[in-house]
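In: Take this sequence and fold it.
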Amino acid sequence: MLSKHVLNCRHLGRKSILKYTQAKCHLKDMKCAFSQSKTLTNTGNSAETFPDVTSTNTSDGTSELQRAFEDRAHKNKLPFNEKPFVKNLFSGVLSKEVFTFPQIGHKEDLEVLDRLIKPVEDLFKESVHSGAIDRDAEIPEKIITQLKELGLFGLEVPREYGGLDLSVTESAQFAEVTGADCSISMTLAAHHGLGLKSILLSGNEEQKAKYLPKLATGESIAAFCLSEPDCGSDISSIETTARLTEEGSSKVVLNGTKNWVVNGGIADVFIVIAKGKFKNEQNNTFEKLVALIVEKDFGGVTVSEPHDTLGTRGCNTCTVHFDNTPVPVENSLGELGEGQEFALRILECGRVGVGAAAVSLLKNLLASVVQAAISRTRFGKKLCEFDLIKERVAKITETIYAMESITYHTAGLMDTYEEPDTGLEAAILKIFSSEGVFTCVDECLHILGAEGYLRDQPYEQYLRDARMMAGFPGTNDVTRLFIALRGIQHASKDLQGFFKTLKDPFNSLTQFIKKAKPDFKTLKVEEVVLPIFKGTIKLAWSLYLTMC
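Out: As a prediction, the model looks like this:
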């Protein structure tokens, strides 16, 4: 029974979360319904529909399936997330708008995405050999070519630039499939989630038209250059400089060294965070961080040999040197001097992929481990019959469920707003997933015993690959500091009135108590749970309020 249950969960888990994600976390529809009726109900128009499609090709070589997917009408996004969930927790505010229950998308919606994903799944089942990639420390060129042909280098790139125009949620579904091999997953994440995404989010129209078409097809590979030998995750201490060659010049000269650059040895385009010198209206010079698009062909770019890493050995991770590299001024991304905020925003985008990859790794490993637990006998019983083994499997399964939930919920929030304020959600997702996957892989090795310690078995590779997620993109310790800092900054703005009451608490006792103890009693159960559970939960909630 254990095997049947867990293996079915591996298959059906993706299907069930797919149904949830393909509803695209319709927070906009739900919010409208909430404001009108105070309950979260199905509006009847929450799922997109797709025309009937076949697998034949059109005259321009584009499959009708792909055309149907690209031609779908995207829902209008809300302009700005006025109630960021995690930030509001620092102020003692519970934003009930994010408490949504799954909606089932239309059958056609699911079928189209399934049919787009299937060739990718087939490629990984039939042609991708993770053990060989790990042993050779290289992804075969044939596999890279097939990934390009399947469109995986331009998932979220708009159609006019040659991409598939997917949402963050849909892109995360692909990331869960490619996560079957962490080297491939990390290579695609560095290209699409960090490098290409920089131009997609912050580039002007000229920059997008120039770079996105080649990046979307994989003709050009992108890399993101942030860390340095002496600064690591300390963005403010970056020493790479970008200086004008002369007053009024149209080019800057880039000098410095960037460490841990994924795709460094194969990249054609680098997104480089550097320190630039500027002058204000008073003609005073000051330094600010800038983001630059740097082509390898600009000259002065040298790359080290790929690092011999513990895990994700197929990734081309190098040190990149810039020696008087000339860069046109028009290749700066975003506003001059806002390089730090730019870098944080791009790192936020890359963290959703970590959650999807962690889910994929654990699902694949768990399936193999459960088979081993069923087939092995100890003390006259199958391993799967021991309560301790059942407990370990249950712990891994519940972690996978939590990872899926926060990954796709965060992706849904990103899809809902034009300017999503999801930096803290993405940071929490990254920490939970990267540490949870490492812990769960260790649990799996406990079940496998000595077999999990052998190099000729695939299990030890999972442990080495999982370790990478704690440091990409950004280390977990620094990410924790980021969560605390941004949360406190948000709360400090929200609690200015509260601080005034602290000076005279006895004359402001009501306001003091209200801020010190948020009123969670106003939470209505019917707004946050599935309808079938309302009766039971209402009873429990009433008892709780009575005791309070």
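
In: only C-alpha atoms for contact and neighbour calcs from this point on.
Out: OK.

In: can you confirm S227 is in a strand?
Out: No - secondary structure of S227 (DSSP: H, G, I helix; E, B strand; the rest coil): coil, not part of a strand.

In: where does the lengthiest helix in the chain sit relative to the chain's centre, distance-wise?
Out: Assignment by DSSP state H gives helix 339-375 as the longest helix of the chain. Here helix 339-375 is found 9 Å from its chain centre; the criterion is C-alpha atoms, centre = their mean, to the nearest Å.

In: repeat for stretch 376-383
Out: The answer for stretch 376-383 is 40 Å, by C-alpha atoms, centre = their mean.

In: quick revisit: list the buried residues of the longest helix of the chain.
Out: Within helix 339-375, the residues scored as buried using 16 or more other C-alpha atoms under 10 Å are 339-340, 342-343, 345-363, 365-374.

In: Equivalent analysis for stretch 383-395, please.
Out: Neighbour counts over stretch 383-395 (16+ other C-alpha under 10 Å) mark 383-384, 389-390, 393 as buried.

In: Dump these into CSV; add secondary structure and distance to T245 as well.
Out: Output for those, formatted as CSV (DSSP: H, G, I helix; E, B strand; the rest coil; distance: C-alpha to C-alpha, whole Å):
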residue, secondary structure, distance to T245
L383, helix, 69
C384, helix, 69
I389, helix, 66
K390, helix, 66
V393, helix, 61
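
In: With distance to G248 as added columns, please give these in CSV.
Out: Shown next, in CSV, are the buried residues of stretch 383-395 (distance: C-alpha to C-alpha, whole Å):
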residue, distance to G248
L383, 74
C384, 73
I389, 70
K390, 70
V393, 65
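
In: Here is the second sequence; please produce its structure so I can put it next to the first one:
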Amino acid sequence: MLIFGVTARRQLPFIKHYHQFRYLSSQVKAQTELLFDFKMKLPAPVEKKPKRDAFVKNLFVGIFDHEFLTYPEPQHPERYNEFQKWIEPIQNYIATVNPKEFEDKLNIPPHVIQRFRELDLFGLRIHEDYKGWNLLNAEFMQILEIVGTVPSLGFFFLKHSVPPINIFNNYATVEQKLRYLPKIAKGEAFATVAITENESGPAVNNLNTIAILSKDEGYWILDGEKTFVSNIHQSDIFLVFGHAIQGGTVEKRPETMATFIVDKNTEGVHIIEENIAMAGLKGFSTGRLILKNVKVPKNNMIGNVGDGAKCLVDHFSNSRHYNACLTIPILKNFLNTLTQDIINRKHFDKMLYETEAAQHIFSNITSTIYCIESVLYLTTSTMDIYDDQDLKLETALVEQFCLQECMQRLQECIWLVGPRFCIMTEPYEKMFRDALTIINYDTSLLDTKIYSSLMALQHVGIKFGDDIKKERNILMFPKYMFENIFFKRNSMNFPLNEYLHPSLQECASFCNRSLFKLQEVTKNFLIHEGTNVTQREIQLQRLSDMAALIYTYIAVLGRASRSYCIGNRNSENEIKICIILAYRLQKKVDELADEINDSEFGNGDHLGNQISKVNFDKKNYIVAHPLQRNY
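Out: You can find the predicted model right below:
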């Protein structure tokens, strides 16, 4: 059945918002023609399955959903084939882009942006109703990986396509979407998010940007200064976070946080021409935005007063994995460049690539790339397959694992490069700078680790709260003590081998042991520390590292098994990578578990804290020179 030239199934978004459209102004009603100009660009995706329980959170309480061990395929064959044909021109164009062209530029070159418009790349995550593509998460991730071959271009594309689009998609009204999203999708306007301030960072209560409602309640008067604003020189639309003041009293609380759409040409908006110099990502513009008595129409507030706090949390918690995606092209470029560089170099009496040291480094970086790909596409494909799936913990673990492993592998490769790394004209130095900037641009990995651990512990507390209370006062519960002594499990046996290729049986056993360690360590940590867990930041980081390693390895197991079963090219090497990682995973997990179980007095953390306090008291290095005498 056809309705207005569009299938009834594709009319659902229109029907959903029908009553909202009735009350729009005549100008906006004219814009609704966009809905009827719709043309399907790719075959419709498969319908999403019902939401499942949070996967990684349940690993902490000994529950394993085997559905996630089957590596997902988010696209049906027809859409997959069409999508692969569509991205060919993008791959071909990116292969012609010269990364050196970006090194001395203040902005992304105009001819590159124009080519992106021609390729229709600016609306990939915008719904078809607003002239976008509405790609699946895994599809967008693949394009981001391709564009990220040129890191500055990839980061520009990421900051344009993810943070502002997420806010518009999740919080903006239909009228606001109609006004801005079609322009953004066509590359006629660019949007960015303005949060960070010189002295506050992203903390809600510390933001100094203030919006005061005018006396006639027709507009907001916005004052403040934002720094570290991405794509500042290209952007036409700024999504500014600040405190909305309605009663005359300045109250900087989450309840007053709001998000405002500010057009670049509005009076009082000043973009500081100086570009913030960064270590890497040359050509990616970052700068300061000053707002002085900027009049923002009342209907340019996204949501209501107070919605800005949730919007800010979602901004930092739902897009963490996108930065991690850019580590894939960086590591691949480094690996390919290094391969070509050392293949003809000699080391004493043999070729350098034949030495065990070089082979170990190349094995590590290949395995790391495989891990990053596996866990990233497992996570994004899960988003595409299950409706409104809770993946906040997964995305945080993905971010910390990918960024941390990327730096460790690059450091190892630098040892192989040797003194040539110090030469500015060599490509290695630039790759390292770009990686360093991407990894540290948005948030601290230390905060990410603590955030993910506390999220998991909260879930464990809900599930095992009563047991933990009894364990902390075991003598008060003799029956529970008796059951715990004689019936306590010393191992865990998920039937992982039933869902994997037979060649991965031993790997499944490694994974089983790691899962038991994770549950045991988590429970013991809560029993020992109680409500003090939030203060044990080093232990929280270790727990988070354990979870990231295990989640990544589960992704690796599922991917390798699927690849070998369907006969992918070089899939036998994927099995080898799995076996290598199983051994290394077990060692790392065991080490982290021992450090957590030992507590701060068994692993030396309390002494380290004391030394740190002395250092801050003295404000410099505290130990005497080794040649100093006191006689």
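
In: For the two chains, what TM-score is obtained?
Out: For this chain pair, the superposition-based TM-score is 0.78 by TM-score structural alignment, normalised by the length of structure 1; 470 aligned residues with a C-alpha RMSD of 3.1 Å.

In: any idea how far S405 of structure 1 is from the most centrally placed residue in structure 1?
Out: Centroid-nearest residue in structure 1: V352, 1.2 Å away (criterion: C-alpha atoms, centre = their mean). V352 of structure 1 sits 12 Å away from S405 of structure 1, going by C-alpha to C-alpha, to the nearest Å.

In: Show me what S363 of structure 2 aligns to in structure 1.
Out: Alignment note (TM-score structural alignment): S363 of structure 2 maps to A394 of structure 1.

In: next one: N609 of structure 2
Out: Here N609 of structure 2 stays unmatched in structure 1, going by TM-score structural alignment.

In: State the distance from N609 of structure 2 to F601 of structure 2.
Out: 11 Å.

In: The two: who's more crowded?
Out: Counting neighbours by other C-alpha atoms under 10 Å for N609 of structure 2 and for F601 shows that N609 has the greater number, 12 against 9.

In: What lines up with Q146 of structure 1 in structure 2?
Out: In structure 2, Q146 of structure 1 lines up with R115, judged by TM-score structural alignment.

In: in a strand, that's where its match is, yeah?
Out: No - counting by three-state DSSP, R115 of structure 2 is located in no strand; its state is helix.

In: From Q586 of structure 2, how far out is S514 of structure 2?
Out: Separation of S514 of structure 2 from Q586 of structure 2 (C-alpha to C-alpha) stands at 7 Å.

In: Settle it for me: which of these two has more neighbours?
Out: S514 (26 against 19).

In: Where does that one fall, secondary structure wise?
Out: Element membership for S514 of structure 2, per DSSP states H and E: helix 505-529.

In: The next helix or strand after that helix aligns to what range in structure 1?
Out: Per DSSP H and E, the first helix or strand lying C-terminal to helix 505-529 of structure 2 is helix 537-566. On the basis of TM-score structural alignment, helix 537-566 of structure 2 is assigned to no residues in structure 1.

In: What angle do helix 505-529 and helix 537-566 of structure 2 make with each other?
Out: Angle of helix 537-566 of structure 2 versus helix 505-529, following axes from the mean of the first three to the mean of the last three C-alpha atoms, to 10 degrees, is 160 degrees.

In: Which neighbouring elements make contact with helix 537-566 of structure 2?
Out: helix 356-385, helix 392-417, helix 445-472, helix 505-529, helix 571-597 (3 or more C-alpha pairs under 8 Å, 6 or more residues apart in numbering; DSSP states H and E).

In: now these in a markdown table, with distance to N265 of structure 2?
Out: Putting those into a markdown table (distance: least, C-alpha to C-alpha, whole Å) gives the following:
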| stretch | distance to N265 of structure 2 |
| --- | --- |
| helix 356-385 | 37 |
| helix 392-417 | 36 |
| helix 445-472 | 36 |
| helix 505-529 | 53 |
| helix 571-597 | 53 |
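
In: and of these, who's closest to I210 of structure 2?
Out: Closest to I210 of structure 2 of these is helix 445-472 (C-alpha to C-alpha; 26.7 Å).

In: buried set for the closest one?
Out: 445, 448-454, 456-457, 459-461, 465, 468, 470-471.

In: try stretch 129-141 of structure 1
Out: Neighbour count says stretch 129-141 of structure 1 has 130-131, 133-134, 137-139 buried, by 16+ other C-alpha under 10 Å.

In: Aligned to A223 of structure 1, what sits in structure 2?
Out: Using TM-score structural alignment, A223 of structure 1 pairs with T192 in structure 2.

In: Which strand or helix spans that match?
Out: Assigned by DSSP H and E, T192 of structure 2 falls in strand 191-194.

In: Quick check: end-to-end length of stretch 413-427 of structure 1?
Out: 14 Å.

In: and the alignment partner in structure 1 of P297 of structure 2, how many neighbours does it have?
Out: Matched by TM-score structural alignment, P297 of structure 2 corresponds to P328 in structure 1. Using other C-alpha under 10 Å, P328 of structure 1 is surrounded by 16 other residues.

In: show me where structure 1 has strands.
Out: Secondary structure of structure 1 by DSSP state E: the strands cover 78-80, 222-225, 241-244, 251-262, 269-279, 285-295, 301-303, 317-328, 332-333, 377-378, 381-382, 417-419.
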